[in-house]
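**Student:** Sequence first, then the predicted structure, then my questions.
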Amino acid sequence: MSQEAFLRRGADILASQPFSRLLGVEIGAVAPGRVELRLALRPELQQQHGFAHGGVLSYLADNALTFAGGTAFASDALTSEYKINYLRPAVGELLIARAEAVNAGRTQAVCRCDVFAVQDGVEKLCAVAQGTIVKLSQGE
């Protein structure tokens, strides 16, 4: 599949997810086993201290992990499990989640994701995640 086809497929998947549309997530890049998701950090996505809400970071990591696994399979996929570590408060104008499949078998992939907050053009790592992604069988 071409890079343009991957981007179109990724954009179509995001457009089909009501929660992703609500948040305004965009696909920055996608390739087999890799993805970058971007989200403008608006005030309504922050908690009381002005940091990105942990649930927003967790959503980005989860979705990026599943995209990475799905593109590794070239199939629809679901998250089986994931773990996230918050490293520092996420402040800035933009959040970026970059995920990759570390290993992909026939039915499951182990993926990792780094989530960055961008402030004044500088990326700072604010969370890391790892998850197991499973290939969605036809009929599920």
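**Tutor:** Structure's in. What do you need? Numbers count the residues shown, from 1 in each chain.
**Student:** only C-alpha atoms for contact and neighbour calcs from this point on.
**Tutor:** Will do.
**Student:** how about the spatially most central residue of the chain, secondary structure?
**Tutor:** The centroid of the chain falls nearest to residue 64 when counting by CA atoms, centre = their mean (2.0 Å). Secondary structure, DSSP: H, G, I helix; E, B strand; the rest coil: residue 64 is helix.
**Student:** Structure two is appended below for comparative analysis:
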Amino acid sequence: MSVSPEVFLAMGREVLAKQPFSVLLGTELVALSPGKVDLQLALKPEHLQQNGFAHGGVVSYLADNALTFAGGTAMQVPVVTSEFKINYVRPAVGERLIARASADAVSKTQAVCRCEVFAVKDGAEKLCALAQGTIVRLSE
């Protein structure tokens, strides 16, 4: 079954709206296509740690969720994260975080995905984290 890009994005936004933690943080699904996603989060004081950087848990959450959206849309089945690794490459400082993920190796049972997380400050994106994860079909 093929749906328009607008309908696909709307379906993804429905899934995100069913995630209470994502709603609590204020996560936005900006772009979605099979195997690719762009999640964003406007940073609030509650998302920061004591030095004014986005908390590592917030950066990690955004990467994990982006990886799962990328894998789930590539596999077109309900999925969960089996594992993921994240490298923080610089403090996340700015007004917004952007997580862009893609599914790079997809089979019937799993997808290995990559994600880049950027901090946006004054309109400029700076890479702050790289993540890779394995997304697996949710057992019934």
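**Tutor:** Everything's here; your move. Model, not experiment: these values are computed from the prediction.
**Student:** so stretch 7-20 of structure 1 matches what in structure 2?
**Tutor:** Alignment of stretch 7-20 of structure 1 against structure 2: residues 9-22, by TM-score structural alignment.
**Student:** Could you give the number of residues near the aligned partner of residue 124 of structure 2 in structure 1?
**Tutor:** With TM-score structural alignment as the criterion, residue 124 of structure 2 lines up with residue 122 in structure 1. For residue 122 of structure 1, the count of nearby residues is 9 (other CA atoms under 10 Å).
**Student:** shouldn't residue 118 of structure 2 be in contact with residue 125?
**Tutor:** Yes - using CA atoms under 8 Å, residue 118 of structure 2 is in contact with residue 125, at 5.7 Å.
**Student:** These two: which is more packed in?
**Tutor:** Neighbours were counted for residue 118 of structure 2 and for residue 125 using other CA under 10 Å; residue 118 has more, 24 against 15.
**Student:** Please identify the helix or strand for that one.
**Tutor:** strand 110-121 (DSSP states H and E).
**Student:** Residue 115 of structure 1: how many residues sit nearby?
**Tutor:** Neighbours of residue 115 of structure 1 using other CA under 10 Å come to 29.
**Student:** where's the closest residue to it other than its chain neighbours, which helix or strand?
**Tutor:** In space, and not counting its chain neighbours, residue 115 of structure 1 is closest to residue 97: 4.3 Å by CA to CA, 6 or more residues apart in numbering. Secondary structure assignment for residue 97 of structure 1, by DSSP H and E: strand 94-104.
**Student:** quick one: that strand aligns where in structure 2?
**Tutor:** The aligned range for strand 94-104 of structure 1 in structure 2 is 96-106, by TM-score structural alignment.
**Student:** Identify each buried residue in the matching stretch, please.
**Tutor:** 96, 97, 98, 99, 100, 101, 102, 103, 106 (16 or more other CA atoms under 10 Å).
**Student:** That stretch vs structure 1, average offset?
**Tutor:** For stretch 96-106 of structure 2, the mean deviation from structure 1 after alignment is 0.3 Å (mean CA distance after the TM-score superposition for structure 1).
**Student:** what does the top strand by length along structure 1 rub up against?
**Tutor:** In structure 1, taking DSSP state E as the definition, the longest strand is strand 122-135. Residues outside strand 122-135 of structure 1 that contact it (CA atoms under 8 Å, 6 or more residues apart in numbering): 57, 61-62, 65-66, 69-70, 73, 75-90, 106-118.
**Student:** What residues sit buried inside that strand?
**Tutor:** 124, 125, 126, 127, 128, 129, 130, 131, 132, 133, 134, 135.
**Student:** what do you get for stretch 58-72 of structure 1?
**Tutor:** Per 16+ other CA under 10 Å, stretch 58-72 of structure 1 contains these buried residues: 58, 60-72.
**Student:** who touches that stretch?
**Tutor:** Residues contacting stretch 58-72 of structure 1 (CA under 8 Å, 6+ apart): 10, 31-37, 76-79, 82, 84, 97-101, 104, 108-115, 128-131, 133-135.
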